[in-house]
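Trainee: Pasted the sequence and its predicted model underneath.
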Amino acid sequence: MNRRWLFDLGNTRLKFAPLLDGGVLGDVVAVAHDNGDFAVEVAQALPREGAVAYLASVASPAMTAVLRDALSARFGHIVVARTASQFAGLRIAYADPDKLGVDRFLALLAAHARVAGASLVVGVGTALTIDLLDGAGLHHGGRIAPSPALMRAALHQRARQLPESGGAYAEFADDTQSALASGCEGAAIALIERSHAAAARQLGAPPGMLLHGGGAPALAAHLPRAELASHLVLRGLAHWAARAEAE
């Protein structure tokens, strides 16, 4: 039985995985929580028991409390990850570390541990997040924007005749669904490309580009410099847990 587990609670999904020997992730389970009863979904999905649960959450306090209650019934100890101004060679740009979402912090931590050199770390979930990390582990700040999925949802909410999903990317689409897909994905692609160009000017050389999150594969096809980095937040949480256990 796996004794240590990692939990990443985002605004759309809960992802969790066992932490195996050597800091390796086991199989990742994802549970969408934007519909239905989250308490019931969590009760059905969580492992039955364990020794330690490492938790990172950017969800609402109410939703985080539901998960913590469920974890408390199954795990002997819960450790909550928080953003630090300096950690394992990573130094964040924010003067107040509490203002940087722990998901961005952990993704940066994983990128710093994974890549030799500078990286543009791009998360594509509910939000689109872009962070610049240089080769020495210094975070140069970033951007937050709506993801393509959130853009589509917002348009649909204001104009119900505009479909919330569907369509295929094209430079000039010939139907409304594809025009929406092209516009929303294109906006994200343009912001990422602009950020990458600005990063190259700031650092004197183009950084690598890591894409993670549920919406990353759709954008990766249009970003030839990008590398898909699956479960980057959970991988960062694994690094954070290893340091926490060593102290």
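Mentor: Nice, thanks for sending it over.

Trainee: contacts and neighbour counts: CA atoms only from here.
Mentor: Noted.

Trainee: I'd like to know how many residues surround the nearest residue to residue 75 once chain neighbours are set aside.
Mentor: The spatially closest residue to residue 75, leaving aside those adjacent along the chain, is residue 50, at 4.8 Å (C-alpha to C-alpha, 6 or more residues apart in numbering). By other C-alpha atoms under 10 Å, the residues close to residue 50 number 18.

Trainee: thinking residue 50 is in contact with residue 5, fair?
Mentor: Yes. Residue 50 lies in contact with residue 5 (C-alpha atoms under 8 Å); the separation is 7.4 Å.

Trainee: what are the ranges of the strands in the chain?
Mentor: Ranges of strands within the chain are 4-9, 13-18, 29-32, 50-57, 75-80, 86-87, 90-91, 119-124, 127-133, 139-146, 208-212, 226-228, based on DSSP state E.

Trainee: looking at those, which is buried most?
Mentor: strand 119-124 (a mean of 26; mean count of other C-alpha atoms under 10 Å).

Trainee: ok and that one relative to strand 127-133, angle-wise?
Mentor: Relative orientation of strand 119-124 and strand 127-133, computed by axes from the mean of the first three to the mean of the last three C-alpha atoms, to 10 degrees: 170 degrees.

Trainee: Second structure for comparison follows:
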Amino acid sequence: MLLLDIGNTNLRWAVHDGAQLGAVQIARHGNAIPLDVLAAWETLPAPTRIVASNVGGAAVAEALGRVTQAYWGLAPEFVSTRAEYAGVRIAYAEPSRFGVDRWLALLAAHVDNPTAAPTLIVDAGTAATFDLLLADGRHLGGLIVPGLEMMRTSLLAGTQIPRIEIEPCGMLWANDTTAAVAAGSVQAIAALAERLAERLAAETGATVRILLTGGDAPRLRAAFSQPFIEIEDLVLRGLTV
């Protein structure tokens, strides 16, 4: 299978051979299929199925369909959120309002939970999402805040602060305005994650497993004081469930 995770900004893809997931490839999609992705796909063995998660919009979905039909005569299968599946029960009353990428991350987290721990999933992308999952598969709900770039851009749009060209690299606070904005965005997401993990631990009486994923996950690593597991391909793993 060719598996695709189409986000708001990036397209991730990998090949699943029936036993394991191959290396993850990432490209910015710009509402189309980038040329470097097309070139890479020309060298692939023909897949038997193409399964995709899409929160990036109709334009990129249509572009994907044209490409896969031209290359392999296959239409992509776009998955959609279900209220209950593979032991996971989502908190939303209307499943269609719960992002399919968040749902797939829940599935992947639930099926691979060797310590049966309550889990907080932090997906740091264009938006940063936080989802809380009990060991029995019950989803408690979650939060959404602007991602790093969106948080910074919205602040810069309403001020005279110059554009940020640095990364804080674990900085707790700063002695420069530009650095303060950069560090503030990172610390805000990490602090919210750790607050949610603490509340979940208090409510369950168990040690919480924090899973970190998304394109901006590497930029958040140094800001966490609690242990976490970084899983680059969490949504793609959900497509295999």
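Mentor: Nice, thanks for sending it over. Just so we're clear, the structure is a prediction, and the values are computed from it rather than from any experiment.

Trainee: what TM-score do we get after superposing?
Mentor: Once superposed, the chains reach a TM-score of 0.89 (TM-score structural alignment, normalised by the length of the second structure), with 233 aligned residues with a C-alpha RMSD of 1.9 Å.

Trainee: Tell me who's in contact with residue 159 of the second structure.
Mentor: Not one residue lies near residue 159 of the second structure by C-alpha atoms under 8 Å, 6 or more residues apart in numbering.

Trainee: Please determine how far it is located from residue 181 of the second structure.
Mentor: Applying C-alpha to C-alpha, to the nearest Å, the value for residue 159 of the second structure to residue 181 of the second structure is 11 Å.

Trainee: again with residue 100 of the second structure
Mentor: 31 Å.

Trainee: now do residue 230 of the second structure
Mentor: Counting by C-alpha to C-alpha, the separation of residue 230 of the second structure from residue 181 of the second structure is 24 Å.

Trainee: Alignment lookup: residue 51 of the first structure to the second structure.
Mentor: Taking TM-score structural alignment, the alignment pairs residue 51 of the first structure with residue 48 from the second structure.

Trainee: surely that match meets residue 3?
Mentor: No. Counting by C-alpha under 8 Å, residue 48 of the second structure stays clear of residue 3, with 11.1 Å between them.

Trainee: For burial, what's the neighbour tally of residue 42 of the second structure?
Mentor: 11.

Trainee: Residue 113 of the second structure now?
Mentor: Counted by other C-alpha under 10 Å, the residues lying close to residue 113 of the second structure total 13.

Trainee: Equivalent analysis for residue 201 of the first structure, please.
Mentor: Neighbours of residue 201 of the first structure using other C-alpha under 10 Å come to 11.

Trainee: Equivalent analysis for residue 236 of the second structure, please.
Mentor: Neighbourhood size, residue 236 of the second structure [other C-alpha under 10 Å]: 26.

Trainee: same thing with residue 134 of the second structure?
Mentor: By the measure other C-alpha under 10 Å, the count of residues near residue 134 of the second structure is 19.

Trainee: How about the contacts made by it?
Mentor: Counted by C-alpha under 8 Å, 6+ apart, residue 134 of the second structure has contacts 117-119, 140.

Trainee: now swap in residue 52 of the second structure and tell me
Mentor: 3-6, 76-79, 239.

Trainee: and if you look at residue 10 of the second structure?
Mentor: Contacts of residue 10 of the second structure (C-alpha under 8 Å, 6+ apart): 26-29, 215.

Trainee: Distance of residue 91 of the first structure relative to residue 20 of the first structure?
Mentor: 27 Å.

Trainee: Helices along the first structure, start to end?
Mentor: 38-45, 61-72, 102-114, 148-158, 176-203, 216-220, 232-246 (DSSP state H).

Trainee: Among those, which comes closest to residue 166 of the first structure?
Mentor: Minimum separation from residue 166 of the first structure across the helices of the first structure (C-alpha to C-alpha) falls at helix 176-203, 5.7 Å.

Trainee: Output the contacting helices and strands for the closest one.
Mentor: Applying 3 or more C-alpha pairs under 8 Å, 6 or more residues apart in numbering; DSSP states H and E, one finds that helix 176-203 of the first structure contacts strand 119-124, strand 127-133, helix 148-158.

Trainee: In CSV: those, plus distance to residue 200 of the first structure.
Mentor: Below are those laid out as CSV (distance: least, C-alpha to C-alpha, whole Å):
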stretch, distance to residue 200 of the first structure
strand 119-124, 10
strand 127-133, 10
helix 148-158, 25
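
Trainee: Would you mind saying which of those lies nearest residue 209 of the first structure?
Mentor: Closest to residue 209 of the first structure of those, according to C-alpha to C-alpha: strand 119-124, at 4.7 Å.

Trainee: how big is the offset of the closest one relative to the second structure?
Mentor: Strand 119-124 of the first structure differs from its equivalent in the second structure by a mean of 0.5 Å after superposition (mean C-alpha distance after the TM-score superposition for the first structure).

Trainee: So what angle separates the directions of that strand and strand 139-146?
Mentor: Put simply, strand 119-124 of the first structure runs at 20 degrees to strand 139-146, going by the same axes, to 10 degrees.

Trainee: which one in the first structure is aligned with residue 231 of the second structure?
Mentor: Taking TM-score structural alignment, residue 231 of the second structure has residue 229 as its aligned residue in the first structure.

Trainee: From residue 241 of the first structure, how far out is the residue nearest to that match when sequence neighbours are not counted?
Mentor: Leaving aside its chain neighbours, residue 229 of the first structure sits nearest to residue 212 (5.2 Å; criterion: C-alpha to C-alpha, 6+ apart). Per C-alpha to C-alpha, residue 212 of the first structure is found 20 Å from residue 241 of the first structure.
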